[in-house]
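Asks: Predicted structure and sequence below. I'll ask about it afterward.
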Amino acid sequence: MSEPVNIPTHWYNIAGDLPVAPPPHLHPGTKEPITADDLAPLFAKGLIEQELSTETNIEIPEPIRDVYRNYRTTPLIRAHAFEKALGTPARIYVKYEGVSPVGSHKVNSAVAQAYYNSIDGVKRLTTETGAGQWGSALSFACAKFGIDLEVWQVRASYESKPYRRFLIETYGGTVHASPSELTDAGRQVLADYPDTPGSLGIAVSEAVEVAVKDPAARYTLGSVLNHVVLHQTVIGLEAVAQLRAAGEENADVVFGCAGGGSNLAGLAFPFIREVLHERAATRVVAVEPAACPSITRGEYRYDHGDIAGLTPLLKMHTLGQDFIPDPIHAGGLRYHGMAPLLSHTVELGYVEGKAVPQTDAFAAAVQFARTEGIVPAPESAHAIAAAAEYAKGLTEPEVVVIGLSGHGQLDLPAYHAYLSGNLD
């Protein structure tokens, strides 16, 4: 395991470094570039400033760093036993975010979003969650800053992952299965598709609808948007420094799972910064589920982030706002679109996509658990599978970094299904 490094004092905003400016978000009605006033009904002022910012380095407020100190820096682990099992000359390093209070990377942005809402005097937040990592992270953060939380959890995960729902409730949040009868968007989906497993796009619509109808409430998002990606760059900033502390000059290739994109971007963007400044030649691979392959099979175009069309239009890789993926166990990767900033780096050639079937992901995750002792979240398992396939094909040493975005201790029924041969 690498030595700890200092917790970053600033987040890294890649928008200020890219050779081509990212396409702006558009107002869903006027189709003109979005303004701060357009976003004010939804988000805290500080988050809006970050969403539209092109400053390369944005200071992390001390109250946020105070919470970060409870679990950061997270470990960068040399996976010696996994390397041996793969028979690879690669030196594999795993950046492990499962040591956070809620067991995933999501808390990095949840704490920031709760803080900025608290200084605006917001007392109620709404949000969506897939597998429940974001919902539990935000519930934890809201408890820290005295804010009530209402969560719409995708029905497939609400039913198959009850323990994360229990965790959300333990921290004080209220959880609804989505689609629900509580919103116009939910009722419309249920009328059209009464047996739907739900999707993140539907859950986003429900959470946004409730927030905009209550002047005292605001909405928060666990991935996709620029400010969420920004907060997650603490992962990559630490990893770059830890890798050098371990005696490695740079990574040759970085693998991370990609659903909405914040985890992969948070890990990868600081490595891409080294590429942009001609200090490295690192490749980045965004690994997505074959059941929801927005990068490898989607279109790069403007689309809504939700099924009802309430959100701004985002230039991103998308399968379409009405796409409802199969109810795979990696619930956090079941999103129809990809973060605009990450999509832009794909288009510029700094990131490549790869789709992995669910069974391959679990096979690699079980091998990783049996060699390294950590049970990965099903989402992270996709990155491990792609990295393992790559490493086994190497004949010369390379430095491979894997983003392990969370542990799978609350996903053991999915592992049981795989091990018993009942994984759909």
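Replies: That came through fine.

Asks: only C-alpha atoms for contact and neighbour calcs from this point on.
Replies: OK.

Asks: got the residue ranges for the helices in the stretch 301-424 of the chain?
Replies: 340-347, 358-372, 378-392, 412-419 (DSSP state H, counting those that start in this stretch).

Asks: Contacts only, for residue 414.
Replies: Taking C-alpha atoms under 8 Å, 6 or more residues apart in numbering as the criterion, residue 414 is in contact with 329, 423.

Asks: again with the one 4 residues further on
Replies: The contact partners of residue 418, by C-alpha under 8 Å, 6+ apart, come to 359, 362.

Asks: 6 Å instead?
Replies: If you count contacts by C-alpha atoms under 6 Å, 6 or more residues apart in numbering, residue 418 has none.

Asks: What of residue 367?
Replies: Residue 367 touches nothing, counting by C-alpha under 6 Å, 6+ apart.

Asks: Which one of the helices of the stretch 301-424 of the chain lies nearest to residue 115?
Replies: Distance to residue 115, taken as C-alpha to C-alpha, is lowest for helix 340-347 among the helices of the stretch 301-424 of the chain, at 23.4 Å.

Asks: What is that closest one packed up against?
Replies: strand 313-318 (3 or more C-alpha pairs under 6 Å, 6 or more residues apart in numbering; DSSP states H and E).

Asks: Contacts for the strand it packs on next, please.
Replies: Residues contacting strand 313-318 (C-alpha under 6 Å, 6+ apart): 25-26, 28, 294-295, 298-304, 336-338, 340, 343.

Asks: Next, count neighbours for residue 31.
Replies: 11 (other C-alpha atoms under 10 Å).

Asks: Alongside the first one, take a look at this:
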Amino acid sequence: MARQKKIYLDESEMPKQWYNLAPDLITPLNPPLGPGGISVTPEMLAPVFPMNLIEQEVSQERWIDIPEEVRQILFQWRPSPLIRAYELEAALGTPAKIYYKNEGVSPAGSHKPNTAIPQAWYNKQFGIKKLVTETGAGQWGSALSYACAQIGGIECKVYMVRVSFDQKPFRKILMQTWGGKCVSSPSMETQAGRDVLAEYPDTPGSLGIAISEAVEEAVSDPTGKTRYALGSVLNHVMLHQTIIGQEAKKQLAKVGIKKPDIVIGCCGGGSNFAGISFPFMYDKVNGADIQIIGAEPFSCPTLTKAPFIYDHGDVAKMTPLLAMNSLGHNFIPAPIHAGGLRYHGMAPLVSAALRDGLMDAVAIHQSECFEAGLLFLRTEGIIPAPETTHAIAATIREALKAKEEGKEKVILFNFSGHGLMDLVGYDKYMTGQLHDYEYPEHEIEANLAKLVGYPMPK
């Protein structure tokens, strides 16, 4: 009997609702806080986001309908395939069954359009004419540029972290082909950018800085027709990504698997990890025995070393205080090639899941990740993004552990994006130019010292 490599769903089987983890958390989610420690109201967020997305951000509804117009655009690449990694299994000699959800098949090459399309659609419904955002590795900026082109009638501007702007020129070009405008951050176009450049002219930039610039431009538009869009961290972004895990459940069922033993995703701000894992956290809350692992870089150890605190999402402190694992909003990461994993904070929902024991976290050096990426591409044939290699490295660890234990485990991981525009990173690894970096404890302590007096989450 021929083995089945790819597991597909018919378009009619694509989920019609997103799953919201918030009502199923063991401990209620801490609210975002404004000046003076006052809980942020939806009205306070109105200059930044359209009210229809704010309603999703604060919702306690478990299931939220996906608009049919949004589904029609998602059909361009969804449902995405679930793939059995037979060749990787053979190379590892593991009895584990390894499956990966291939989100690299989207037009932008990653999971990011899953939220970019609905965000652009909801903003257009609200009458917004321009979206401003930030991007690290460029995947989110590419996705939002694509989404604005698909929805039509919305201008897109992207502040791209300087080190990635320099490392990944083709991402900038990709944004431009879809009509997006991409600028290096920090820039001279905002007060936040000018302030950073005045103090740190040679800074590699950070997502926190780029967020400050994007939010500043959005809220300062006198016409009121500009809003900010975020590709990770916030609740409504996590919500939109849960289409990934819901599809994976249906696909595993098609080959007789009721549940995976292990679910793995890489972690930066939390979006692709939430997408694959939250639907399985729902099962875990309801008694299922599933291990869920978030894999992050040693150079940005948000889950493994950062405390669960209230902190701002950006350097200029323009965002509300969020209850999350944070390295401090002044954190400037090392210029590793996994640009999408260089954020100082973790999504409040993911942070809460870690606090509640619904998941585990592991930090991995980039050399091990690139080595895992090379093994994957030489066995499975697909070049993974540097971010995705963190999930692959964690998967390989678990597959080898299953080999040692002699157990036939089912491992599911999210292949969050391809690396066809990240070949410079692979070249530097193969030529010995990449070095591992562990973020020093004393620098974390120095960042967090500036948060003394901030409220603490429950």
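Replies: Good, I have the coordinates. Because the structure is a prediction, the values reported are computed rather than measured.

Asks: Send over the TM-score of the superposed chains.
Replies: Here the TM-score for the pair of chains, by TM-score structural alignment, normalised by the length of structure 1, is 0.98; 422 aligned residues with a C-alpha RMSD of 0.8 Å.

Asks: circling back to that earlier point, now the helices of the stretch 301-424 of structure 1 in CSV, with distance to residue 105 of structure 1?
Replies: Converted to CSV, those look like this (distance: least, C-alpha to C-alpha, whole Å):
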stretch, distance to residue 105 of structure 1
helix 340-347, 17
helix 358-372, 18
helix 378-392, 11
helix 412-419, 19
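
Asks: Pick the most deeply packed of those.
Replies: Most buried of these by mean neighbour count (mean count of other C-alpha atoms under 10 Å) is helix 378-392; its value is a mean of 26.

Asks: So what touches that one?
Replies: Contacts for helix 378-392 of structure 1 (C-alpha under 6 Å, 6+ apart): 86, 88, 255-257, 287, 330, 361, 364-365, 404-405.

Asks: Recalculate using a threshold of 7 Å.
Replies: Residues external to helix 378-392 of structure 1 that are found in contact with it (C-alpha atoms under 7 Å, 6 or more residues apart in numbering): 86-88, 90, 255-257, 287-289, 329-330, 332-333, 356, 360-362, 364-365, 402, 404-406, 408.

Asks: That helix maps to which residues in structure 2?
Replies: Mapped onto structure 2 using TM-score structural alignment, helix 378-392 of structure 1 spans residues 386-400.

Asks: Repeat that for stretch 232-248 of structure 1.
Replies: Using TM-score structural alignment, stretch 232-248 of structure 1 pairs with 241-257 in structure 2.

Asks: ok, back up a step: with structure 1 overlaid, how far apart is the match of helix 378-392 of structure 1 on average?
Replies: By mean C-alpha distance after the TM-score superposition for structure 1, the fitted stretch 386-400 of structure 2 averages 0.6 Å away from its aligned residues in structure 1.

Asks: For the stretch 51-200 of structure 1, which segments are assigned as helices?
Replies: Counting by DSSP H, counting those that start in this stretch, the helices of the stretch 51-200 of structure 1 are 62-68, 80-86, 107-119, 133-145, 155-160, 162-171, 184-192, 200-212.

Asks: Please identify which of the ones you listed is closest to residue 55 of structure 1.
Replies: helix 107-119 (17.6 Å).

Asks: Contacts made by the closest one with the rest, please.
Replies: Counting by C-alpha under 7 Å, 6+ apart, 44, 46-47, 64, 137-138, 141-142, 145, 228, 231-232 sit against helix 107-119 of structure 1.

Asks: Mean per-residue distance, that helix versus structure 2.
Replies: Mean for helix 107-119 of structure 1 is 0.3 Å (mean C-alpha distance after the TM-score superposition for structure 1).

Asks: Sort out which residues of that helix are buried, please.
Replies: Buried residues in helix 107-119 of structure 1, counted by 16 or more other C-alpha atoms under 10 Å: 107-118.

Asks: Let me have those in CSV, extended by distance to residue 97 of structure 1.
Replies: Conversion of these to CSV gives the following (distance: C-alpha to C-alpha, whole Å):
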residue, distance to residue 97 of structure 1
107, 10
108, 10
109, 13
110, 14
111, 15
112, 16
113, 18
114, 20
115, 21
116, 23
117, 24
118, 25
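
Asks: Tell me which residues touch the aligned partner of residue 406 of structure 1 in structure 2, please.
Replies: When structure 2 is aligned by TM-score structural alignment, residue 406 of structure 1 is paired with residue 417. Going by C-alpha under 7 Å, 6+ apart, residue 417 of structure 2 touches 103-104, 109-111, 384-385, 388.

Asks: Can you give me the distance of residue 224 of structure 1 to residue 333 of structure 1?
Replies: 12 Å (C-alpha to C-alpha, to the nearest Å).

Asks: cool, and residue 184 of structure 1?
Replies: From residue 184 of structure 1 to residue 333 of structure 1 the distance is 25 Å (C-alpha to C-alpha).

Asks: okay, those two: which has more neighbours?
Replies: It is residue 333, of residue 184 of structure 1 and residue 333, that has more neighbours when counted by other C-alpha under 10 Å, with 29 against 15.

Asks: which ones are touching that one?
Replies: With C-alpha under 7 Å, 6+ apart, residue 333 of structure 1 has these contacts: 258-260, 289, 379.

Asks: can I assume residue 164 of structure 1 is in contact with residue 130?
Replies: No - using C-alpha atoms under 7 Å, residue 164 of structure 1 makes no contact with residue 130, being 10.1 Å away.
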